[in-house]
Structure formats: structure tokens, C-alpha cells
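[1] my questions concern the predicted model and sequence given below.
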Amino acid sequence: MTSSFTELPVDSGDPDNPIGWPEYRQTHAAAAERTGETESVVVGEARIDDVPAVVIAWEFGFLGGSLGQRTGDRIEAAFSHARERKLPVVSLIATGGSRMQHGMRALSQLQRIARASAAARAEGVAQISVLRDPTTGGGWATLGAGSDVVLGLPFAQVGFAGSRVRPATSPSEAYTAEAKFEWGQVDRLVEQDELAEVLARWLRLLSSPTAEPAPPPTALREVSLPETGWEAIQAARASSRPRAAEYLDAYFDWRENVQGDRAGNVDSGVLCGFGWRDGRTIAYAAQCGTATRPAGFRTAARMVRTASRLGIPVLTLVDTPGAANDADAEQAGVGPAIAELFEAMATATVPVTTLVIGEGGSGGALAFAAPEATWMAPDAYFSVTSPEAAAAILKRPLRDVPEVTERLRVRPQDLVDLGLARGIVRP
């Protein structure tokens, strides 16, 4: 997978035995003889398709890839090297969890690993994890689940509880990379023979910061500006209008998606990820024309925060009739989720550019919009609320919706005149 690998000079010393576990030294020696390694992880600097990175690779055959004192030493050294060299970190995980024979000394390594990871994160070091079989316990709950991008090998066992300690009644399929992908905790499933190529693409994306803002996409079709507000609504709602995926494919040379809110949910109506355009990386969060659910807002917020930390500009595409307002959305916290995205956008330390490509429905759309850097497509609108909702609030019949729409000033040119949009893009 790597074109070169240089192991870091970490002194393993004699195998430690902090709580005096009987016969631990013999067990350690047998694992070393069996695997040819002196610990459960190997760390070093590698080049993956000529992209440099720090690699933390687990050897599951060494005491089940368990985390002990020496393991913590090596992982801490790897992150320190990554910070010094400003290199991304790739964690190839295969572990059963903390080393039981080290007692609480082993468990405390999770705090140590978290500190090392957080310190690197604060300095803009990108992190990618690859979930191999198995990824359980602290390996999953630190570097596995906590990386910027999480890739999973098909059929890998993934979960906080290992197979010997989880409830007997729990379905085994819940502890798989596939389940974690479905629940928005893994960004992509990758076949083993594709891993090197996918890693290289991600490393290139996450290692290309730039201070330049993303230019707004051009319109994908030639249409006249609407003469009335109701015409603007109808143009934005037309089935023939280009959607987010078409805009993203036309805008980027290639791109990689991320998946879900990391809390068990995915909104298929929001596309987030990083794309390559004209030799640089741009992050994106795009609405796909549906009512945006809490997971969509949280995934977009995660995307904006990650891009800010890595120094990568952001492009957002607005297209929603509004935030989801059913009972399930309320229970899932749609209000707090919108607030989370508003905060991420307000505190972004990188330029954010927005293009409204269709419907701009109320606060659910505005949360995706960049203040002072929003552009309009000619077949789009932006409104304080939907025309139908406005008529209902005013206790007007449905036949008056077009008239009410005119009062709302929702046309692209209206938004420019009001100073809420910078301009209207053209093909």
C-alpha cells in the first residue's frame, strides 16, 4: 500500500508489567516471536502514492492488538512526529481493546491517546482511520471514531463492545462496519484492494489548505430572470431544474463524500465532503431539495468545523423547502441542530461561499448560507417562509398565494437589491 515506510525510532525497552501479571513476560515474548514485532502497533512515516503521512498500524496477532503502556508510547510519538512535520495521520486499526494484563495502566492510555490526538488536531493535523477486523474497545472509541475521515473495510467487526463481552441477545450485525456506515459513523466502505487509492485521494484532499475562497459555481442552464415572485417559486420547484449532485459534479474534478452526523443518523438529502478543483481542495455541504433533517444540519456543521481546522475553504449549496418539522425531527433535536450549524458558520475561520440553486426556504436554508458571500442562481428563490405558509399565517386562502409571494420579494434580483445576495450567477 505504501511506496516507502520508515519506522520511527521509539525505544520499546523491556516489556513492562505494571501490575505484576503472572507469566506476562512469557506471553509477551511468545507474541513477539509469533509476529516478529515487539508491540501491538508499528508507527512510522510513509508515502502513499507519493503523499507523505504518519502511519499507526496495528498488529492484531500481537496480544489481540491490545493497547498497553508501550503502545501508548508509540502512538504518542507518532502524533508528536506528525505535529513536527505537519503531516496527516493514518490509523490502520485492528484491536480488541485495552490490554487486560496491564489493568488500569492500559485503560489510562486512552486518555493519553486522546490528548495526543487533540493536540495534533488543534495544530491542523488531519486524521484518517481505517477500521479493520476487529476494531473494538478503546481503539474504536478514540482514533477509530474520532478521526476526521473514517473508512471501514467490509465485514469488519466494529463496536465498543467486543464479541466476548457484549450482551448475548445483541444482533451481531449491529457490530459491523456496514451498520456503522448506515448509521452515519463511518464515511465510506472500502475494499482492501482499493484502500491505497482511496487513502491517497483523501490524503491529497486533506493536505491541500488554501486561503482563497471558493468561487461560486456557474449556473447550469440558461434561463431568464423571473418577472414575478410566483414565477421564481415555480422555476425553483421545476423538476427539470439542476440539483446539487449535478452542480457538484460540474464544479469538481473529483470528490469524496463523508457520511452522517456520527451520532447514529444520516440525512440523504444533504451531501457533504471534499472535492478537488483546479489543483486545490474545497469542502462542500449541499442540500438536495428535500426538507433538511437534524442529521443533515449536524453533518454540515461537522464539515464546516473540520474544514476550518484544516484551513480549507467551504462551498455550500442551498436547496430546501425548509427544515423538517415532523414529530421525529423535533424529537431528534432539529432546533439544536440548526443552532449548531449557525454557530459553525458564524465561527468559521475559512472563507465560506454559498450558491442558492433552488428553494431557499426559511431558517432551514439560511443556516447553510454564508453571510455576505451568498449568490443566487437565476432559477432560485430565498424567502422568510414558504408562500403557502405566509398565506396561512395571514389567514389568506390558497388562491392568494401568488399575491402574497409578490410581497415577500423572493426573486434573485430582489435578494441582490436588498443586499442579501452578492449577485446572480450565469452559465
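    Sure, I can see it. Quick caveat: nothing in here was measured; it's all calculated off a predicted structure.
[2] going forward, measure contacts and count neighbours with C-alpha atoms only.
    Noted.
[3] just give the nearest non-adjacent residue to residue 280, would you?
    Once flanking residues are discounted, residue 280 sits nearest to residue 208: 6.1 Å by Cα to Cα, 6 or more residues apart in numbering.
[4] what about the one you found, neighbour count?
    15 (other Cα atoms under 10 Å).
[5] from residue 201, how far out is it?
    Counting by Cα to Cα, to the nearest Å, the gap from residue 208 to residue 201 is 11 Å.
[6] where's the residue nearest the centre of the chain relative to residue 289, distance?
    Nearest to the geometric centre of the chain sits residue 258, at 4.6 Å (Cα atoms, centre = their mean). Note on residue 258: its distance to residue 289, by Cα to Cα, is 19 Å.
[7] one more: residue 401?
    Counting by Cα to Cα, the separation of residue 401 from residue 289 is 21 Å.
[8] who has more neighbours, these two?
    It is residue 289, of residue 401 and residue 289, that has more neighbours when counted by other Cα under 10 Å, with 21 against 18.
[9] give the contact list for that one.
    By Cα atoms under 8 Å, 6 or more residues apart in numbering, the contact list for residue 289 reads 243, 244, 269, 319, 320, 321, 358, 359.
[10] same thing but 10 Å
    236-237, 243-244, 269-270, 318-322, 357-360 (Cα atoms under 10 Å, 6 or more residues apart in numbering).
[11] again with residue 379
    Contacts of residue 379 (Cα under 10 Å, 6+ apart): 219, 221-226, 231-238, 241-242, 356-359, 411-412, 424.
[12] cool, residue 252 as well?
    Contact analysis of residue 252 by Cα under 10 Å, 6+ apart lists 217, 274, 275, 276, 277, 278, 280, 281, 282.
[13] dropping in the other structure now:
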Amino acid sequence: MPESAREVIEAVASAFAELPGELPADAGIDGPIGWRGYDDARARARGRTGESESVVCGVGKVGGTEAMLIAFEFGFLGGSLGSGTGLRLESAFSRARELGVPVVSLIATGGSRMQEGMRALSQLQRIARESALTRKAGLPQIAVLREPTTGGGWATLGAGADVTLAVPGAQVGFAGSRVRPPGDPAAYTAEGQLASGHVDQLVEPGELRSKLERWLRLLTTPAEQAAPPPPALGGDGLPDTGWAAVRQARAQARPHTESYVDAYFDWREDLRGDRCGGVDEGVLCGFGQRDGTTVAYAAQCGTATRPAGFRTAARLVRLADRLGIPVLTLVDTPGAANDADAERAGAGPAIAELFAAIAAAQVPVTTLVIGEGGSGGALAFAAPERTWVTPDSYFSVTSPEAAARILKRGEDEVPATADQLRLRPQDLVELGIARGIVAPAR
């Protein structure tokens, strides 16, 4: 049996003030559609759980952050969504906007309540509107997927959250266990949703409070100014030729993305996945604390960036922009993946999505090229007029090898082609592509 709503609230919050539990005026006996025995079922649920509905809502203190907590009581008719649930959720979201606090949904539900028919299903539209209004107000929403999270609860509060956490082993999916077709059961688990890019992190129950404390702090303490570019972690010697710049950027021994991100932030939490079924392990996105305030990051890790990577980065930039959090991007890629699978997955539209997200951002975006800057796949991560480069990097219209092929040159002409492309760090500054070359930390 899953933990009760109040047990979960007690596990994550140090204080909690419950909202009044308003209930709908049912039309007739046994609910809005006259389902025989519905009143008795609700009475049994109240006696078993001590709750009058399937959600408990109120303002709680999670670490140092006040938040609206929405906890599902699975023991009340399977945590199902009915008219009363919708009313309580509407009240909770409205109160969160009045107070200007984030919303944390602790979900355990089997979906819409059969005994209320379409009246129950229509609550999903009510929930979606409340979530949209809260998003428009610039308030973050975090979901915790407990056992189970299926149906409309997953398709609104769960999948619609800004950050989605899940308890390992939880059943997570739009189709519940009694209605799904035969097939791969792993697809309907927290682990399966993580692998598919629909869940950001798995969190053990005992670590849930500390994880929520970290996420709430990250999403509510934006830095007030643009993120400064990180200092170079390698040497400060500049390459004499274009080909030397390329070889230096491709060297395995130079500092890579993880080193830059770890050195830049005091601590951080990663986002995962594009919410379209894809994960690119070569793109690292998330939020980090630096000197007590938050900066978002979207970083390439040296591989060819796949469509899921561009979409995940665009998701990160849009979320940071809505929450007023400045963004740091790190460029390091030979270019966008251009194989047939990448084309079928929408390489062009995904790159366009990231270009648009950065172009539309109202928060400042800072870019540092730390390795290879290969063509449009690299440029999509870069901020116009706020791009810096390290001494061991290059940025080029395409790779010297591809440029030679396009110009029908032989392999022996690749180094000379690299020189002609003017891709060295000092060339990029002279051309106005980069604002400057960052020096190593002193």
C-alpha cells in the first residue's frame, strides 16, 4: 500500500497548513451521473482514510522554501480524479499564485473516477488551465511520481510539471495496468520513463525531502545578472595555425564539459530528456548554485548533438527564461548528428527550436566555446553578442574535412583549408564572432 497523503507531506515538509476542503454539490444521489453505490463507496473511503477527498492540499515549508503541496491519497478510491479533486486542485493553484509560491505535486493516482463519468474526465481541463495560469505567473511546478501515477494525473500534473521526479519502481504511464495492451511492461515504469526522457531524476523515498529542498532553492533564487563566462581550465597558449587550433580542440587531454560545470557551480541538479521520447547523453542540462544564486546550463559534451539534445536544451532555456534565471551554454561538438535516424527524429526542426528559444529569451544567455565549434549544430547553442572562447577551442562554418570535400579538395589540403576558414580563437575575436578569449583562473 502506498504511503498516505499525510505521511508523504510529513516526510517532506517541516510545517504544513491545510487549505479548506471544499466539496462539490453533487447533482442528485450517488454523484453527478447517479452511479449506484457511489455514495457508499465514498463513505467507506472516508472511513478507511480519514480524508474527504483524494487530495490533501496546503502550504508547507520544504527546507527554507514555502510551497503549495498537493498530496494524493491513493487509499481514497485509488487517488482518482473527480469533481471534488478538481475543486481542491483549482483552489490550491489559485492560492499558490496569490502567495507567489511554487507548486509541488506528490502524485499517486489511478486516473479519472469512473463513478463520475465525463464530469471526472473534464477535470483534466480544469487542472491544465490552472497549471497554465501558474506557469504564466512565473512560478515553478515540481512533480513527484509515486506508486502508481497513471492516467490523467500523469498527463497533467506529472508530465506537465517543470521538473519531474519519480520514486524508483513506481508504475508511471498514461495507460493503467488493467487497460494497457500486452507488451513491454518496463515502458510503464519510472525507470522506463527516465530512459525515454520523460522523467528528470529517480529519487529514493528517504532522499525526497533533501532533493525537493535543493530543487525548490534552485528554481526560486535566480541570479540577478548575466552569468560570467567560466575561466579557461587549460593553458593560455594560442594556436599558430587553423589546423593547430583544430587539433588542440580535439585533444582528449584538454578539459571537457563535466570539468567546467563542476568547477563553475557550488552544486547543481540535472534535467533529463526532451519530453518527446528522446535523451542525448552528449548534452548536459540543469540548474546550479553559484555564490548563493542560480544559473541554468545547457552544455554539449563533445559528441555530435542529436535532435533530443537540441530539444532538451531548448526546454531548459525556455524554463529558465520563464523563471527569470540567466543561462550559461557551453559549446563543444563536431556538429549536429546527420545520420538517417537523426533526420527522421527531426534534426532540422530541433535545431530551429533551440535557435528560436535563445533568440526569444529575455534573460541573458552567456556562451563559452570550450572545444570544437562545428557548424550550425554548435551555433544553435551560442548566444549572439555574448560568446567567449577558450584558447583551446575553434569555431567554424563546418569542419575542415567537410569544407575540403564540399570544395572538392583532397585530404592533403585539409590543414590548409583549416587555415583559410579563420577558425582560431584569435580569428573569432577579430571577426567579431567572439567577445574575447577567456584566460585561465589565477
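    In hand now; what should we look at? Just so you know, these numbers come straight off a predicted model, no measurement behind them.
[14] quick revisit: so of the contacts of residue 379 of the first structure, which ones are in strands?
    Using DSSP state E, the subset of the contacts of residue 379 of the first structure located in strands is 356, 357, 358, 359.
[15] residues near the last one, how many?
    Which is residue 359 of the first structure. Residue 359 of the first structure has 28 nearby residues by other Cα under 10 Å.
[16] what of the third one?
    Residue 358 of the first structure is flanked by 32 other residues according to other Cα under 10 Å.
[17] give the contact list for the equivalent of it over in the second structure.
    Correspondence of residue 358 of the first structure to the second structure, assessed by TM-score structural alignment: residue 371. Going by Cα under 10 Å, 6+ apart, residue 371 of the second structure touches 245-246, 248-251, 254-257, 300-302, 330-334, 389-395.
[18] once you drop chain neighbours, what's closest to residue 371 of the second structure?
    With Cα to Cα, 6+ apart, the residue lying closest to residue 371 of the second structure is residue 393, at 4.2 Å.
[19] closest to residue 14 of the first structure out of the contacts of residue 289 of the first structure?
    Nearest to residue 14 of the first structure among the contacts of residue 289 of the first structure, counting by Cα to Cα, is residue 270 at 51.6 Å.
[20] who touches the alignment partner in the second structure of the closest one in this structure?
    Here residue 270 of the first structure is matched to residue 283 in the second structure, going by TM-score structural alignment. By Cα under 10 Å, 6+ apart, the contact set of residue 283 of the second structure is 257, 272-273, 298-306, 308-310, 312-313, 330-333.
[21] now, of the residues you listed, which are buried?
    257, 272-273, 298-306, 308-310, 312-313, 330-333 (16 or more other Cα atoms under 10 Å).
[22] quick one: secondary structure of the equivalent of residue 221 of the second structure over in the first structure?
    Applying TM-score structural alignment, one finds that residue 221 of the second structure aligns to residue 208 in the first structure. Classification of residue 208 of the first structure by DSSP: H, G, I helix; E, B strand; the rest coil places it in coil.
[23] next one: the match of residue 270 of the first structure relative to residue 270 of the second structure, how far apart?
    11 Å.
[24] again, but for residue 123 of the second structure
    Taking Cα to Cα as the measure, residue 123 of the second structure falls 32 Å from residue 270 of the second structure.
[25] what about these two, which has more around it?
    residue 123 (22 against 16).
[26] grab the nearest non-local neighbour of that one.
    Nearest-residue entry for residue 123 of the second structure: residue 86, 5.4 Å, with adjacent residues in sequence omitted and distances by Cα to Cα, 6+ apart.
[27] OK, contacts around the one you found?
    Contact partners of residue 86 of the second structure, counting by Cα under 10 Å, 6+ apart, are 23-24, 54-55, 92, 120-127.
[28] map it onto the first structure.
    In the first structure, residue 86 of the second structure lands on residue 72 (TM-score structural alignment).
[29] where's its match, which helix or strand?
    Assigned by DSSP states H and E, residue 72 of the first structure belongs to helix 69-85.
[30] have a look at how far, on average, that helix is from the second structure.
    With mean Cα distance after the TM-score superposition for the first structure, helix 69-85 of the first structure departs from the second structure by a mean of 0.7 Å once superposed.
[31] so which bits of that helix are buried?
    69-83.
[32] what do you get for stretch 32-39 of the second structure?
    Of the residues in stretch 32-39 of the second structure, 32, 33, 34, 38 count as buried by neighbour count, 16+ other Cα under 10 Å.
[33] got the contact list for it?
    With Cα under 10 Å, 6+ apart as the test, stretch 32-39 of the second structure has contacts from 24-31, 43-45, 83, 114-120.
[34] quick revisit: need the contacts of residue 86 of the second structure in CSV (columns: distance to residue 148 of the second structure and secondary structure).
    Formatted as CSV, those follow (distance: Cα to Cα, whole Å; DSSP: H, G, I helix; E, B strand; the rest coil):
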residue, distance to residue 148 of the second structure, secondary structure
23, 25, coil
24, 26, coil
54, 14, coil
55, 14, strand
92, 22, helix
120, 19, helix
121, 18, helix
122, 21, coil
123, 19, helix
124, 18, helix
125, 21, helix
126, 22, helix
127, 19, helix
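[35] now list the buried members of the residues you listed.
    54, 55, 92, 120, 121, 122, 123, 124, 126, 127.
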